[in-house]
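Undergrad: The following block contains a protein sequence and its predicted model.
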Amino acid sequence: MKIRHLLLAISITAIWGLNFSVIKLGLTTVDPFILAGVRFTLCALPAIFFIPKPDVQWRYIASYGLVFGIGLWGVVNLGIQSGLSAGIASLVLQFSAFFTILLGAWTFKEAISRYQIAGMGIALCGLVSIISIVDGTVTATGLMLVLLGALAWSAANVINKKARTTQVFAFLVWSSAFSPIPLFALDYAVNGSTGYRELVNQLDYISVLSILFQVYPNTLFGYWVWNSLLKRYPVSTVAPLSLLVPVFGLFGSAMIFDEEVSLNKIVAVSLIVSGLGVGLYGQRILSAMFKRREQPKCYSSQVEHPTDSAPDTVSVTACLKRTALLPTGRIS
C-alpha cells in the first residue's frame, strides 16, 4: 500500500474512533433517536437525487436501512446516553465481528475455525475486564445496549452479503432514507414531543457540528474512501487497519472527556483487539509465518569458478524464481 493511502486509511479509522466521542457531545442536547434520525436524513438527502439506485432488491435496501440506522446507531446512541463511555462503546461494538461469524455459520452454514473460537475466547476475557471497571464509565444498561447494537451490525452485514451489491456507497445512501422516519417515530413514542421541543430550544453549535461530523467525514466520506481502498488493494491489506478504531475511540474519549485510561481498560483493549486479530486473521498470520520459514535462502549471487569469476546468472535466476521475485521483478 502506498504511504499516502496508508495514511488515508489510518485517518479514516481515527475519524471512526473519534465519532463515538462526537456522538456523546451531540447527546448533551439532542435525544438519541432524533440524533440518529437527523444523521441519516442528511446521509440520504440530497445525495439520493444524484446517485443512481443500486441494482439491489428494495427489500434489502429497506431492511439494511432499518437495521443499520435503528438497530445499530439508534441503540448505540441510547447506550452512550445510558452511561457507557464513548471509548468503551467503541471497543464493545467490535464484538460485531464475532456476532457476524456466528450469524454467518447459522445463515450461510459457514464453518467456524479454531482460530475464530480462540479469538472469541480472548475477546470475552476482554469483556470480563470491561465489566470489572468501576470508575463510572461502564453501566450495565449501556453495555447491554451497545452489545445489542453490535448484534444489529452483524445482522446488517448478513443483509449486505445477501444483497450481493458491488455499489456499496449507493447502497448506503439509498438505505439511509429508510432510517429517519422510524427513528423520529420511536422518539415520539418514548418521549412524546419533549425531544423535539428541546431540539428547537437547546440546539447549539456543538450539536450541529456533532451531526455534521457524523454525516460527512464519518459516514459518507469515511465509507467512500474505505470502499475505494478495498477496490484498489486486497481486503487482507486494508481490513486489519480497522483494529485501530477502538484505540482511537479510547484515545478520543480520554482527550475530550478526560476519561481515565485505567489498567483494566488497557487490558480490555489489548484482549479484544488481540481476539479480533486471532479470530479474523489468525490463519493468515500463521500461514505467512510458515511460508516465510520454508522460503529458500539465497546467500550470494557470486559463484566461484576455477576459470571464471563472473556471476552465475542461471543460479541467481533460479533462486529469484523460488523466492517469488520473478517474473515481475518486484516484491508484492
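TA: Great, that's in hand. Residues are numbered from 1 along each chain as shown.

Undergrad: C-alpha from now on. contacts and neighbour counts both.
TA: Noted.

Undergrad: Who are the packing partners of the helix or strand hosting Met289?
TA: For Met289, the host element (DSSP states H and E) is helix 263-294. Contacts defined by 3 or more CA pairs under 8 Å, 6 or more residues apart in numbering; DSSP states H and E place helix 263-294 against helix 114-131.

Undergrad: got a list of contacts for the next helix-or-strand element following the helix it packs on?
TA: Using DSSP H and E, the helix or strand that follows helix 114-131 towards the C-terminus is helix 140-163. Here helix 140-163 makes contact (CA atoms under 8 Å, 6 or more residues apart in numbering) with 56-57, 60, 63-64, 67-68, 71-73, 75-76, 78-84, 89, 92-97, 99-100, 103-104.

Undergrad: For helix 140-163, which residues meet the burial criterion?
TA: By neighbour count with 16 or more other CA atoms under 10 Å, helix 140-163 contains the buried residues 141-160, 163.

Undergrad: now the angle between helix 114-131 and the helix holding Met289, please.
TA: Relative orientation of helix 263-294 versus helix 114-131 (axes from the mean of the first three to the mean of the last three CA atoms, to 10 degrees): 160 degrees.

Undergrad: How many neighbouring residues does Leu172 have?
TA: Using other CA atoms under 10 Å, Leu172 is surrounded by 24 other residues.

Undergrad: Might you report the residue contacts of the spatially most central residue of the chain?
TA: Taking CA atoms, centre = their mean, the centroid of the chain lies closest to Ser242, which sits 5.3 Å from it. Applying CA under 8 Å, 6+ apart, we find Ser242 in contact with Thr13.

Undergrad: Distance check, it against Ile12.
TA: Distance from Ser242 to Ile12, counting by CA to CA, to the nearest Å: 9 Å.

Undergrad: again, but for Ala111
TA: 31 Å.

Undergrad: same thing with Lys161?
TA: Counting by CA to CA, the gap between Lys161 and Ile12 amounts to 23 Å.

Undergrad: same deal with Leu250?
TA: With distances taken as CA to CA, Leu250 is found 15 Å from Ile12.

Undergrad: quick one: which of those two has more around it?
TA: Using other CA under 10 Å as the criterion, Leu250 and Ile12 rank with Leu250 on top: 27 against 24.

Undergrad: Grab the nearest non-local neighbour of the more buried one.
TA: Nearest residue to Leu250, sequence neighbours excluded (CA to CA, 6 or more residues apart in numbering): Gly87, at 3.8 Å.

Undergrad: Check it against this one:
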Amino acid sequence: MKSTTEKIFTHPLGIMAAATGATFLWGSAFPMIKLSYEELEIGKEDLFGQILFAGYRFTLAACLIMFMMKLIGRKISYQRGTWQSVAKIGFFQTLLQYVFFYYGLSGSTGVQGSIIAGTTSFFQMILAHYMYASDKLTYRKVVGLIVGFAGVVLVGVGKGSLAMGFGIAEICLLLSMFFGGLGNILSKRESAKLDILYMTSNQMLFGGLALTLIGACGTGIMPFEFSWTAMWLLAYLAALSALGVVLWNTVMKYNKVGSVSMYLFLMPVFGVFLSAAILNEELQWIVWAALALVVGGIVIVNRAKPTSAVSEVVETNPNLLHRDSA
C-alpha cells in the first residue's frame, strides 16, 4: 500500500506542485545571489569568494534540514554504512556542480549560463535512458525536450544576446549541468534505501563544507562583513536550497526521471521573471512565449497515452519483463 507521501508525490497535481515549486525556488536564487554579491562586495572575478559564499549557503541549508528533522522527531545522528552513498551524492550534486558552475559563470554571460542550464534536463533523461530499463527515451520525450529547450533559448533572445561561442567557461558550465543531473539520478537511486531528509541534509553538509574549505583557501574563512541585509539574503538562499532540493529529491524518488526532468526548463524562465520583479529588470513579451514553449514541452512529455490493461501492468511493474537497473 502506498504511503501518504507517495500518494501526494505521484498524483499529477502533487508532481506539478512539487516540481514547479522547486524550480521556482531555484529560479529565485538568480536575483538573490546577485543582491548578495552586491551587499558583500563579491566581485565578478572573485571566484574563491563566490565558492566560499556557496559553502556557507549549503552548510546552513543542511543545518536547517537537520533542525526540521529534530522538530518532527527524526534522528539526525549518523546512520551506519551510509557515508559512501551520502558522500557520492554530495560530491556530484553539490561540490562538483557548483565549483564548475561558479568557474564557468565567472567567464560567461548570464544569458549563456541560463541557456546552458537548460541542458540539465537532457543529461538527466539521457542518463535515465541507460540506468533505468523502464525510463527509456521515446519520440515523445525527444520532441518535448526540443520544444522545452526552444523556450530556454527564447529567454536568451529576450535578454538580448545569443552569442554562444564555446570556450573553457562554457565547457565548465556544461560539466556543471552534467554533474547536477548525475547527482539527481544518484539521489533517486539512493532514496530507495535512505530517508530523503537524512540523505539531503548530509550530502549538502558534505558538499557545503568542501566548498567552504575550497573558498577559504583563496580568501580566508571569514572575509566578508555581514550586514543584516546580507544575513537575511544568506538565510533565504539556504532555506530555498533546503526546501527546493527536498522537494525535488522527493518527487524524483517516486516518479520516472523522464516525467519530471522537463520541469527544470522552468528554472531559467522563473529566474528572468523574478529578476524583473526584484531587480527591476525589463521583462519583454518574448519571455511569455518562452514560458508557453516550456509548459508545452512538459505537457508533451507527460501526456497520458492509451494503454491496454496488460501494458499498464508492465508499465507499473517493469521487473515482470526485466530487472530495473536501479
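TA: Right, received. Where do you want to start? Every value quoted in this text rests on a predicted model; they were computed, and no experiment measured them.

Undergrad: Identify the residue range in the second structure corresponding to the helix or strand following the helix holding Met289 of the first structure.
TA: The C-terminal neighbour of helix 263-294 of the first structure among helices and strands, as given by DSSP H and E, is helix 313-322. The aligned range for helix 313-322 of the first structure in the second structure is empty, by TM-score structural alignment.

Undergrad: Work out the gap between helix 313-322 of the first structure and the centre of the chain.
TA: Put simply, helix 313-322 of the first structure sits 43 Å off its chain's centre (CA atoms, centre = their mean, to the nearest Å).

Undergrad: What is the longest helix seen in the second structure packed up against?
TA: The residue-count maximum for a helix in the second structure (DSSP state H) belongs to helix 12-40. Helix 12-40 of the second structure sits against helix 4-10, helix 228-254, helix 266-279, with contacts defined as 3+ CA pairs under 8 Å, 6+ apart.

Undergrad: residues in contact with the helix or strand harbouring Asp187 of the first structure?
TA: Element membership for Asp187 of the first structure (DSSP H and E) is helix 180-191. Helix 180-191 of the first structure is contacted by residues 31, 33-34, 36-38, 40-41, 66, 69-70, 74, 195 when judged by CA under 8 Å, 6+ apart.

Undergrad: same thing but at 6 Å, please
TA: Phe33, Ile34, Gly37, Phe40, Thr41 (CA atoms under 6 Å, 6 or more residues apart in numbering).

Undergrad: How about the contacts made by the fourth one?
TA: Applying CA under 6 Å, 6+ apart, we find Phe40 of the first structure in contact with Ser176, Pro180.

Undergrad: hmm, 7 Å instead?
TA: Ser176, Ala177, Ser179, Pro180 (CA atoms under 7 Å, 6 or more residues apart in numbering).

Undergrad: would you turn the residues you listed into JSON lines with distance to Val225 of the first structure?
TA: Formatted as JSON lines, these follow (distance: CA to CA, whole Å):
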{"residue": "Ser176", "distance to Val225 of the first structure": "18"}
{"residue": "Ala177", "distance to Val225 of the first structure": "21"}
{"residue": "Ser179", "distance to Val225 of the first structure": "23"}
{"residue": "Pro180", "distance to Val225 of the first structure": "24"}
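
Undergrad: between those residues, which is closest to Val314 of the first structure?
TA: Taking CA to CA as the measure, Ser176 is the one of the contacts of Phe40 of the first structure closest to Val314 of the first structure, at 60.3 Å.

Undergrad: That closest one and Ser236 of the first structure: what is the separation?
TA: Here the criterion is CA to CA. By it, Ser176 of the first structure lies 28 Å from Ser236 of the first structure.

Undergrad: the more surrounded of these two?
TA: Between Ser176 of the first structure and Ser236, counting by other CA under 10 Å, Ser176 is the more crowded of the two (26 against 12).

Undergrad: Give the aligned equivalent of that one in the second structure.
TA: Using TM-score structural alignment, Ser176 of the first structure pairs with Met204 in the second structure.

Undergrad: which one in the second structure is aligned with Ala36 of the first structure?
TA: Matched to the second structure by TM-score structural alignment, Ala36 of the first structure sits across from Ala54.

Undergrad: how many neighbours does its match have?
TA: Using other CA under 10 Å, Ala54 of the second structure has 27 neighbouring residues.

Undergrad: Using the three-state scheme, assign it.
TA: With DSSP: H, G, I helix; E, B strand; the rest coil as the basis, Ala54 of the second structure sits in helix.

Undergrad: Can you tell me, leaving aside adjacent residues, what's nearest to it?
TA: Nearest one to Ala54 of the second structure, counting by CA to CA, 6+ apart, is Leu211 at 6.8 Å.

Undergrad: quick one, what contacts the closest residue to Ile133 of the first structure other than its chain neighbours?
TA: Excluding its sequence neighbours, the residue lying closest to Ile133 of the first structure (CA to CA, 6+ apart) is Asn264, at 6.4 Å. The contact partners of Asn264 of the first structure, by CA under 7 Å, 6+ apart, come to Ser129, Ile130, Ile133.

Undergrad: What's the separation between the residue nearest to Ala54 of the second structure and Phe149 of the second structure?
TA: Separation of Leu211 of the second structure from Phe149 of the second structure (CA to CA): 30 Å.

Undergrad: try Thr200 of the second structure
TA: Going from Thr200 of the second structure to Phe149 of the second structure by CA to CA gives 28 Å.
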